[in-house]
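Student: Model the structure of this input:
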Amino acid sequence: MPYASYTYQGADRVGRVDGDTLIPLDLASLGSADALQAATELSAQAVAVSDVHLRPVIPRPDKIICVGLNYHAHVGETGRELPTYPVMFTKFAGSLIGPHDDIVLPPESAQVDYEAELTVVIGRAGRRIPVEKAYDHVLGYTVANDITMRDYQYKTHQWLQGKTWDNSTPLGPYLVLPQEVDLTAAGVRTRLGDRVLQESDTSKLIFDIPALISTISQFTTLLPGDLILTGTPGGVGYRRDPQLFLQDGDVITVEVDGVGTLTNRVVSEQP
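Tutor: Have a look, this model is predicted:
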């Protein structure tokens, strides 16, 4: 059973998704596996999904750690060698938007790109987590579109300024629990309208989920609600010939089979 973070009648809530209905929980936010397990459903306050505004699954994570160059095809299209250690960067919580919110094109960037990514949500805190214990710390999974301003990303060798623009990164639509999805070879794709731009599966990850959790927790304590964006497949717009960037009026969809689908309209920022 998936879970959602949403706003209804001005109040931020958490709920269990039951078909087209959300059943609220007496829980302030998603993140802690123990808190979710102990939460009580408030069935009398159920609402239709169509009547709420879906928020990012984890609206204010302590950490958002992203992995670059983690699919073989994506490494190949960049012309780089396979990494022997995960390439990592961070995002800020202020970069997150809901699963159906508009992606706003800032006037400063002419190279706004897409990246479909499976996202891991941490449910139990840990430091120096062994690979064999990594899944014990996973609350579940969701989907992100790692919107990237390429002309800013490549201003320096550090990627921060191209990766964490305010209100740019769709996350959701729901949290899917580990026992409810098979990620052995789950499809990961991006569509622009009817055109498929990215198509791969999670068996092509260079560093798998346990390896990422173990590696990251060597240098920082992972906390409930922390996000790990696991990387994007080949087919990004910057590496195409001709290059392809998001434009006003586009509708971009990213999906991970068994986890969820994000569909967002692209609009120019209004003065």
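Student: contacts, neighbours, all on C-alpha from now
Tutor: Will do.
Student: May I see the buried residues of the longest helix along the chain?
Tutor: Across the chain, the longest stretch assigned as helix under DSSP state H is helix 209-219. Neighbour counts over helix 209-219 (16 or more other Cα atoms under 10 Å) mark Ile209, Pro210, Ala211, Leu212, Ile213, Ser214, Thr215, Ile216, Ser217 as buried.
Student: For the next helix or strand after it, name the packing helices and strands.
Tutor: Sequence-wise, the next helix or strand downstream of helix 209-219 (DSSP states H and E) is strand 227-229. Strand 227-229 is packed against strand 64-68, strand 116-122, with contacts defined by 3 or more Cα pairs under 8 Å, 6 or more residues apart in numbering; DSSP states H and E.
Student: Relative to Leu197, which of those is closest?
Tutor: strand 116-122 (10.0 Å; Cα to Cα).
Student: can you give me the angle the very next helix or strand once past that closest one makes with strand 116-122?
Tutor: From strand 116-122 onward toward the C-terminus, using DSSP H and E, the following helix or strand is strand 138-145. Interaxial angle, strand 138-145 versus strand 116-122 (axes from the mean of the first three to the mean of the last three Cα atoms, to 10 degrees): 150 degrees.
Student: helices and strands around strand 138-145, which ones?
Tutor: Secondary-structure packing of strand 138-145 (3+ Cα pairs under 8 Å, 6+ apart): strand 116-122, strand 169-176, strand 251-256, strand 260-268.
Student: I'd like those strands laid out as a markdown table, including mean neighbour count.
Tutor: Converted to a markdown table, these look like this (neighbours: other Cα atoms under 10 Å):
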| stretch | mean neighbour count |
| --- | --- |
| strand 116-122 | 28 |
| strand 169-176 | 28 |
| strand 251-256 | 23 |
| strand 260-268 | 20 |
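Student: between those, which one is nearest to Val75?
Tutor: That would be strand 116-122 among the helices and strands packed on strand 138-145, by Cα to Cα, at 15.0 Å.
Student: by contact count, what packs against the closest one?
Tutor: By 3+ Cα pairs under 8 Å, 6+ apart, strand 116-122 packs against strand 138-145, strand 187-192, strand 227-229, strand 251-256.
Student: please give me the structure for this one as well, since I'd like to look at both together:
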Amino acid sequence: MTHSTSRFQDKIALITGGTSGMGLATAHRLLAEGASVIITGRSKKRLDAAVAELERGLPEGAAAERVLAVVGDVGDRVDLTTLIDTVRQRFGRLDVLFANAGIGSFGPIGEVTEEEFDRVIGVNFKGVYFTIQQALPLLVDGSAIVINASWTLHRGLQGATVYSATKAAVHNLGHTLAADLAPRRIRVNSVSPGYIETPMFHEAVSVDAHTEVISAVAAARLGTAEDVASAVAFLASYEASYINGQDLIIDGGLVAAIPGGML
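Tutor: Have a look, this model is predicted:
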């Protein structure tokens, strides 16, 4: 998809969890609007594939200057330190941070082990928290942070106790950081995607269940990663300069509207 705007010309953006889905779509969008982009992921193979895909949307040779991939786990403090040091050495600053990296975990509360609890908390909350903390020295005054939350913080989903709790935590973190970072004019908002067709969605929802899932959405379709990327780009841009401490639900009406067929 081609975008004619240049809202992010000469801006530097960091996207965690940028190898697929919403993170990769956002990298495409920001690159198309002029940004240089750093993406992270735990798999070098998947990062290499993501960079190759991003390169195809850029003029020949531009990727070497405008795309940086860093292998790392946001739940690992050593990896985060390496990430921030690498960004500092290459670009010296950040204008946009999309704290997107996260994992799913679904099942009855009685089956959640302490190991699984710590794993999900470690990535979805601790990882987001310390990604932002470590990135703050590089974020320029007037920059933007967008956190990836979830529709499940607004409406209960059976079997999502730990996952939903982590998303509620980062949603609240957005409110608090908007106040904490106000003296630096750093805006902090979150997005709450609904049923978005990504690799994580397909891992959690079988094809046989897609019709039932879509029936709960007023828009009568699954969302796309590009739907979320558009919202992230808006919140990170100057067009959202008076939007701060907010959560944008991108769910086709899943939370707020009940389709007639469900009545």
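Student: Tell me how the two chains score on TM-score.
Tutor: For this chain pair, the superposition-based TM-score is 0.25 by TM-score structural alignment, normalised by the length of structure 2; 118 aligned residues with a Cα RMSD of 6.5 Å.
Student: Let's have the helices and strands packed on strand 138-145 of structure 1 in TSV, adding distance to Ser200 of structure 1.
Tutor: Converted to TSV, these look like this (distance: least, Cα to Cα, whole Å):
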stretch	distance to Ser200 of structure 1
strand 116-122	10
strand 169-176	19
strand 251-256	10
strand 260-268	15
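Student: Which of the ones you listed sits closest to Thr21 of structure 1?
Tutor: So among those, strand 169-176 is nearest, using Cα to Cα, at 12.8 Å.
Student: Show the end-to-end separation of stretch 152-162 of structure 1, please.
Tutor: 5 Å (Cα to Cα, to the nearest Å).
Student: Likewise for stretch 201-213 of structure 1?
Tutor: Stretch 201-213 of structure 1 end-to-end distance (Cα to Cα) = 19 Å.
Student: In the stretch 101-250 of structure 2, mark out all the strands, start to finish.
Tutor: 139-148, 187-193, 247-250 (DSSP state E, counting those that start in this stretch).
Student: Pick the most buried one from those.
Tutor: Of those, the one with the most neighbours on average (mean count of other Cα atoms under 10 Å) is strand 187-193, at a mean of 25.
Student: which helices and strands does that one pack with?
Tutor: Secondary elements touching strand 187-193 of structure 2 (3+ Cα pairs under 8 Å, 6+ apart): strand 139-148, helix 161-180, helix 225-236, strand 247-250.
Student: Kindly reformat those as TSV containing distance to Glu212 of structure 2.
Tutor: Listed next are these as TSV, based on distance: least, Cα to Cα, whole Å:
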stretch	distance to Glu212 of structure 2
strand 139-148	25
helix 161-180	21
helix 225-236	20
strand 247-250	19
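Student: wait, which of these is closest to Arg29 of structure 2?
Tutor: Once these are compared by Cα to Cα, helix 225-236 is nearest, at 6.6 Å.
Student: could you give the angle of that closest one to strand 139-148?
Tutor: 140 degrees.
Student: Just send the helices and strands packed on strand 116-122 of structure 1 back as JSON lines, with distance to Val266 of structure 1 too.
Tutor: As requested, those are exported to JSON lines (distance: least, Cα to Cα, whole Å):
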{"stretch": "strand 138-145", "distance to Val266 of structure 1": "12"}
{"stretch": "strand 187-192", "distance to Val266 of structure 1": "11"}
{"stretch": "strand 227-229", "distance to Val266 of structure 1": "22"}
{"stretch": "strand 251-256", "distance to Val266 of structure 1": "6"}
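Student: so of those strands, which one's packed in deepest?
Tutor: strand 138-145 (a mean of 28).
Student: rewinding a little: quick one: which of the helices and strands packed on strand 116-122 of structure 1 is nearest Ala38 of structure 1?
Tutor: Ala38 of structure 1 lies closest, by Cα to Cα, to one member of those: strand 138-145, at 13.7 Å.
Student: After the closest one, heading C-terminal, what element do we hit next?
Tutor: Downstream of strand 138-145 of structure 1, the next assigned helix or strand under DSSP H and E is strand 148-149.
Student: counting contacts, what elements does the helix or strand following that next one pack onto?
Tutor: Counting by DSSP H and E, the element after strand 148-149 of structure 1 in chain order, helix or strand, is helix 150-153. Using 3+ Cα pairs under 8 Å, 6+ apart, the elements in contact with helix 150-153 of structure 1 are helix 160-163.
Student: Which elements pack onto the helix it packs on?
Tutor: In this structure, helix 160-163 of structure 1 packs against strand 87-91, strand 148-149, helix 150-153, with contacts taken as 3+ Cα pairs under 8 Å, 6+ apart.
Student: got these as TSV, with mean neighbour count and distance to Ala4 of structure 1 columns?
Tutor: Output for those, formatted as TSV (neighbours: other Cα atoms under 10 Å; distance: least, Cα to Cα, whole Å):
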stretch	mean neighbour count	distance to Ala4 of structure 1
strand 87-91	17	21
strand 148-149	26	25
helix 150-153	18	31
